[in-house]
Every structure is written in structure tokens, then in C-alpha cells.
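Visitor: model the following, please.
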Amino acid sequence: MMNLHQIVLGARVRTLALFVAPVAMGVAAAWHLLRAHGTASSGRTWLLAVLCLAVAAFLQIGANYANDYADGIRGTDAHRGGAGTVDPDDGHVPDYEELHAPVRLVASGVAPRAVLTAAAASAALACLCGLVATALTGHWWLLALGAICVAAGWCYVGGPHPYGYHGWGGIAAFVFFGPVATVGTTYVMSGTTDLFSWVGGVLAGLVALAMIGVNDIRDLDTDREAGKRTLAVRMGHTASLVCLTAMLAMVGVAMLAATIWLGVRGDDNPDIWWSFCAVVGMVAVELLGWFAVRAAWQGEHMRAMLLLSELALALAVSFAGFALAL
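Guide: Next up is the predicted model:
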């Protein structure tokens, strides 16, 4: 069995912004759609929002445990114990990257069965929350989408043919942490979607893809040795960094364009508070994107990933501001 400290480490709390941001953006888009009908503040609406957040959280945590288990038993993490394996008595002074590297439980000696059990428990909780949300909405086809999400989390590096070992991990991150999370949340809460929710989903997906990109650049050499053909391994170090820069530039340009549009729109009764959130969030996205790109080019991968987590949250704040200022 794992202790509480190991459970928290295995959940990789620093990655959880990847699910918080797109779900929050989906909630904002749904609120925008529902507000005109006077149902945005109903108890049912808020309950569905909480359930969507819980589903995404447990899926993400379960996927983190499943990835730790699968990579651990395959030997991919053999030399990636992480921060928890740094020996303070060997005379070596760990740098920022070593201190903040994610701990791989199986590679650090935790029983694989315990990690697999944690993954299964998280997936079961996600399914339970999803079942409740489906029952409340009556959209039973959502169960099929939920099954696909669970399968995607496991098959990323688990099973006989993990797609994460063949360069599809980034695409999956874009899809499931982008349109699926954002547009799915909007649909569950409002029963419909709009262009606004789809744009938000694409932006959230680009940030998730950038996060996976930095992770794969960091592990490029060890992944190549382990036969894990990620996009970074296929493209090479420099090309991967160029793509990372381009993706974050697209997010930054989109948010700047949205701010300019909000300014020239000429609304006679703007919501000052949400407009303020939109602009401040946009500035944070621009600055965090710049620093994340610079950190990645300088080889400070863990710092870049932390900045991208903060960028995802800033994006959610800005997007919510745009949605609710209208």
C-alpha cells in the first residue's frame, strides 16, 4: 500500500491545472449561453459544473498513476526516480530541475500493484461522477465518451500498443484537455455548444500540447533509448522547441486579438469586473508564455512546465472574463 505522501506525489499535483483550466473555460462558456435564459445560477447547473470538474480531476489523476505504472514496469522510468530519489548525503547539490522533477513511484520502489490500484480507484471515481452527471442530463451517449476518455488514459503508455510510444501522446492531450474538456463541459451544463466554447477548447488544447511537448523534450534522450517514439524524438530537439514557440505564440496572438476586439466593441454597458479579468488574464498569458518559451530554450524544463501550468490558469481567467463581459 502507498502512504499519503506517495499518493500525493503520484497524483502529480502540478499537472492538475491541465484539467482545471479547460473545465473552467467550459463552465464560463456555458454560463454565457445560459445567462440569457435565467438559469445560469440554478443549483442543478452548479452541481453539473462540480461533477464535470470531478470527472476531469479523477481522470487526470488516474492517468498519472497509470502512466507511472506502465512506464515503470516497462523500464522506461528506470533512470527517472525523480526528486524523491535525490540523495542529500552524496555530496551532490541538486539543481532546480532535479528538485522539481516528478517522482516516479514504481521506479522509486513502490509496488506496481499499489500504483495500479490507485489508477483503477481514480478511474472508478471518475466513472461514478460521470454517471451521475449523465443521469441528471439524460444524455446517455456521454457514457461512450467517458469510456473513450478512460481508455485513452490507460492506452497512453499502457497495454500492448501504447499510442504514447508512437508519437500520438501530444495529439491526445490536445483533444482531451482541449475540445473534449471545454466543449464537453459546456454541453453537459447547457445542452448545446457555440463557437466560443470551441475556440476556448482549441486554446486550452494548445497549452496542453505545449506542456506535453516540454515534457517530451526533457525526456528526449531517455525516451529514445527506451524506444519511446514521442513527437520530440521524431522531430528532434530544435524542431520541437520551434513548434512549442509557435503554439504559445498562437495562444498569445489569439488572446491579444480578443482583447482588442473587446476594446473596440463599444458595448454601452460593459461588465467592468469581468472585463478587468479578461485584460489582466491576457497580460498574464503573454508574460507567462514568454517566460515559458525562454525557460524551455534554456533547458529549464521543469520551470517551463510550472510556468505553463500557471499560463493555463491565467488563460481560464481571461477566457471567463471575455465570456462573462459580453
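Visitor: please count neighbours and contacts with C-alpha atoms only from this point.
Guide: Noted.
Visitor: contacting residues for the residue positioned nearest the centre of the chain?
Guide: The centroid of the chain falls nearest to Leu18 when counting by Cα atoms, centre = their mean (2.1 Å). Counting by Cα atoms under 8 Å, 6 or more residues apart in numbering, Leu18 makes contact with Phe177, Ala208, Ser309, Ala312.
Visitor: and it, what element?
Guide: Here Leu18 is covered by helix 17-35, with elements defined by DSSP states H and E.
Visitor: cool, and Gly170?
Guide: helix 169-176.
Visitor: now do that helix: everything it contacts.
Guide: Taking Cα under 8 Å, 6+ apart as the rule, helix 169-176 contacts 149, 152, 156, 163, 202, 204-209, 212-213, 230-231.
Visitor: any of those residues buried? List them.
Guide: Among these, the ones that count as buried by 16 or more other Cα atoms under 10 Å are 149, 152, 156, 163, 202, 204-209, 212-213, 230-231.
Visitor: so which of the residues you listed is the closest to Val50?
Guide: Cys149 (18.1 Å; Cα to Cα).
Visitor: check contacts around that closest one.
Guide: Taking Cα under 8 Å, 6+ apart as the criterion, Cys149 is in contact with Leu59, Phe176.
Visitor: cool, Ala24 as well?
Guide: Thr182, Ala316, Ala320.
Visitor: in JSON lines: the residues you listed, plus secondary structure and distance to Thr259.
Guide: Listed next are those as JSON lines, based on DSSP: H, G, I helix; E, B strand; the rest coil; distance: Cα to Cα, whole Å:
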{"residue": "Thr182", "secondary structure": "helix", "distance to Thr259": "21"}
{"residue": "Ala316", "secondary structure": "helix", "distance to Thr259": "14"}
{"residue": "Ala320", "secondary structure": "helix", "distance to Thr259": "13"}
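Visitor: before we compare anything, build this one as well:
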Amino acid sequence: MEITLKDKKQAWLHALRLRTLPLALSSIFLASFIAAYHGYFRWEVLLLASLTTLLLQVLSNLANDYGDSVHGADSDNREGPIRAVQSGIIRKEEMKKAMYLVASLAFVSGVSLLLVALYDHPMFLFLFLVLGILSILAAINYTSGHNPYGYIGLGDISVFLFFGLLGVMGTYFLHAVTWNSTLVFPALALGLFSTSVLNINNIRDIYSDQIAGKKSLPVRIGRKNAIVYNWFLILGGNIALLLFVLTNDGYGGLLFLLVFPLMVKNAKGVEREKKAAQLDPYLKKTALSTFLCVLSFGIGLLIF
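Guide: Model prediction:
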């Protein structure tokens, strides 16, 4: 392992995985930019949706650290960065308490968001409350619990749905309390980009996952096909954003194409590098390039 955890503070910071947070915010920001473009933007929705999403992402990170240690994916065979529970600095019981705390905070934040956005629409409020509870359960049960769905290769579908379709279309609805069919395109884009980050993570961990019996998609289809899949996710996401621009006459949004070469460079790096330590930086790079893509798209949409 290249990273060693020296004390509890460092271990907790490592478990939070702060580098994943910009990706978590991408769907909220993208939907909010489009809501502003359509004249529906609400600051209180942006702030509360961002807080709720950040808490859900932290919950997912803590649950992943806990779950992979319990189920054996974080063993001595793992080549990626060391995890907090795996290191022994944070006990499993402590991690579980942290998960309960963050889950409670996410629930309170989420309910506050729904009350602010949908107070006059009880039917929609109830529907979104159910979706919020499902989001919390999905964050916890990815690799923890008795039957973690991440261990049978369903993580990609979950990320696509929650980071893409639900994240973008749900946030837009909380701003506007109305539906726009062309939102499918940016929702698809964020779902594909977010799934790419998960795919890179699973390509990095393919060896240790095989040993632990974690049947991630790269384990199921092999590294070569996982690389092809990654190209599909990156290119497909950019095409989906392009389709939104063309169907909404929001040509300023084409500013996102400035980030496209960076995404291609990252995808080439993932294809080229074989060792886990060399692949690991591309998780952060892909997440940040997604966030930059959203910012450039949104700023271009509103200014030009």
C-alpha cells in the first residue's frame, strides 16, 4: 500500500473521500443551471439539495469502507488506497455509528428540502420522500448489508439512476415543480459520466474483487471490455449534452466541449495504465472533469 494512515483524524478524513464530492454535486448544479435557464431557479433548493447530496455521498463512502472490509474486498490483496476500517485505526462499530449519524443528517436535510420545495404539493412531497429514503438505503447497501448489490454487478445501474436520472430530473423538478422532456439528455449525460467514475474504480480493483467474490462489471466482462465500456460512457455523455443544446437552442452550452479533450485524455490514461496505483489518480481526474464539464455547460448556457 502506498498510503498509510497514521492517526484517527487522518483515517476519518480518508474514509470521507473528499475527492468524490465534486461529482456528487454535479447533478445538482447541472439541474440548477438548466432551471435558471428556464426561469425556475431557487437558491434554497440549490443549497439544501447540495447539502443532502453531499451527506448521501459521505454516507455511501463510509458504508463502502465498512462493507468492503466486512465482506473481504478490502484485504491484503487489495492494491488501491488503504481503507480506514481495513487499517484497524477505526473500528467497525465506530464506522457503523458514523453511518447512522450521517444517514440521520441526510434524512433531516432531505425532508427540509422537500418541505421548502413541495410544501404546497403533498402528493409530490410524499413521492420524493420515498425516493429520498430509497437513496439513503442505496447509499448504505452498495457494499454493506447482507446482500450488497455492488457485489453482484448492479452498482453501475444504481449510480446511473441516482446520480443521473434522479439527480438531474429530480433536482430540476424541485426547482420548477414541472417537467421538461429534454431533461432526459443531461440526466443521461450525468448518469454516464458518473458511471464512468465507478467503472474506473472497479477496473482498478478488478484483481482484489475477483478474489473477494465481488462480481463488479469489469470482473464479469473483463478488463478489455471494461475499457470499451468506459469509452462508451464518456462519448455517450458528451453526445447526450450536445443533443440537449440542439433541442433547446442553448448554444452557449457548447462551452462544455472545451472539457471534452480532457475527458478523452483521462479515458486514454485509463486504457493505458495497468497498475492500480497508476489508475487511481484517474478517479479524481474523471470526477473533476465531469464537474468542469457541468460548470462550463451551465455558465455558457446562462451567459451566451
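Visitor: out of the buried ones among the contacts of helix 169-176 of structure 1, who's nearest Phe276 of structure 1?
Guide: Once Cα to Cα is applied, the member of those that ends up nearest Phe276 of structure 1 is Ala204, at 20.6 Å.
Visitor: which element is that closest one on?
Guide: helix 195-218.
Visitor: give the next helix or strand downstream of the helix holding Leu18 of structure 1.
Guide: Following helix 17-35 of structure 1 toward the C-terminus (DSSP H and E): helix 43-74.
Visitor: any idea how far that next one is from the middle of the chain?
Guide: Counting by Cα atoms, centre = their mean, to the nearest Å, helix 43-74 of structure 1 is centred 10 Å from the centre of its parent chain.
Visitor: for stretch 147-157 of structure 2, same thing?
Guide: With Cα atoms, centre = their mean, you get 14 Å for stretch 147-157 of structure 2.
Visitor: next one: stretch 156-165 of structure 2
Guide: Averaging C-alpha positions (Cα atoms, centre = their mean) puts stretch 156-165 of structure 2 8 Å from its chain's average.
Visitor: same question for stretch 195-214 of structure 1.
Guide: Counting by Cα atoms, centre = their mean, stretch 195-214 of structure 1 comes out at 9 Å from the chain centroid.
Visitor: got it, and stretch 276-285 of structure 2?
Guide: 16 Å.
Visitor: for that stretch, measure first residue to last.
Guide: End-to-end distance of stretch 276-285 of structure 2 (Cα to Cα, to the nearest Å): 15 Å.
Visitor: you'd agree Tyr37 of structure 2 is up against Ile303?
Guide: No - taking Cα atoms under 8 Å as the definition, Tyr37 of structure 2 is not a contact partner of Ile303, at 9.6 Å.
Visitor: higher neighbour count, these two?
Guide: Higher neighbour count among Tyr37 of structure 2 and Ile303: Tyr37, with 16 against 9, using other Cα atoms under 10 Å.
Visitor: need the counterpart of that one in structure 1.
Guide: Correspondence of Tyr37 of structure 2 to structure 1, assessed by TM-score structural alignment: His32.
Visitor: same check on Ala49 of structure 2?
Guide: Per TM-score structural alignment, Ala49 of structure 2 is aligned with Cys52.
Visitor: for that match, which non-adjacent residue is closest in space?
Guide: Among residues not flanking Cys52 of structure 1 along the chain, Thr185 sits closest, at 6.2 Å (Cα to Cα, 6 or more residues apart in numbering).
Visitor: one more: Leu241 of structure 1?
Guide: The nearest residue in space to Leu241 of structure 1 (Cα to Cα, 6+ apart) is Trp297, at 6.8 Å.
Visitor: count the neighbours of the aligned residue in structure 1 for Met263 of structure 2 for me.
Guide: Alignment note (TM-score structural alignment): Met263 of structure 2 maps to Gly289 of structure 1. Counted with other Cα under 10 Å, residues neighbouring Gly289 of structure 1 total 25.
Visitor: contacting residues around Gly289 of structure 1?
Guide: Contact analysis of Gly289 of structure 1 by Cα under 8 Å, 6+ apart lists Leu248, Ala249, Gly252, Leu307, Leu308, Leu311.
Visitor: now Val270 of structure 2: which helix or strand?
Guide: Applying DSSP H and E as the criterion places Val270 of structure 2 in helix 260-272.
Visitor: any idea of the angle that helix forms with helix 184-204?
Guide: Per axes from the mean of the first three to the mean of the last three Cα atoms, to 10 degrees, the angle that helix 260-272 of structure 2 makes with helix 184-204 is 30 degrees.
Visitor: buried ones in helix 260-272 of structure 2, by neighbour count?
Guide: For helix 260-272 of structure 2, the neighbour count (16+ other Cα under 10 Å) marks Phe260, Leu262, Met263, Asn266, Ala267, Val270, Glu271 as buried.
Visitor: now, which of the residues you listed sits nearest Ser87 of structure 2?
Guide: For the buried residues of helix 260-272 of structure 2, the residue nearest Ser87 of structure 2 by Cα to Cα is Val270; the value is 27.1 Å.
Visitor: pretty sure the closest one sits against Ala277.
Guide: No - Val270 of structure 2 is beyond contact range of Ala277, at 11.5 Å (criterion: Cα under 8 Å).
Visitor: residues near the residue lying closest to Leu254 of structure 2 once chain neighbours are set aside, how many?
Guide: Leaving aside its sequence neighbours, Leu254 of structure 2 sits nearest to Phe297 (Cα to Cα, 6+ apart; 6.4 Å). Neighbour count for Phe297 of structure 2, taken as other Cα under 10 Å: 27.
Visitor: residues contacting Phe297 of structure 2?
Guide: The contact partners of Phe297 of structure 2, taken as Cα under 8 Å, 6+ apart, are Gly252, Gly253, Leu254, Leu255, Phe256.
Visitor: Glu79 of structure 2: how many residues sit nearby?
Guide: Neighbour count for Glu79 of structure 2, taken as other Cα under 10 Å: 19.
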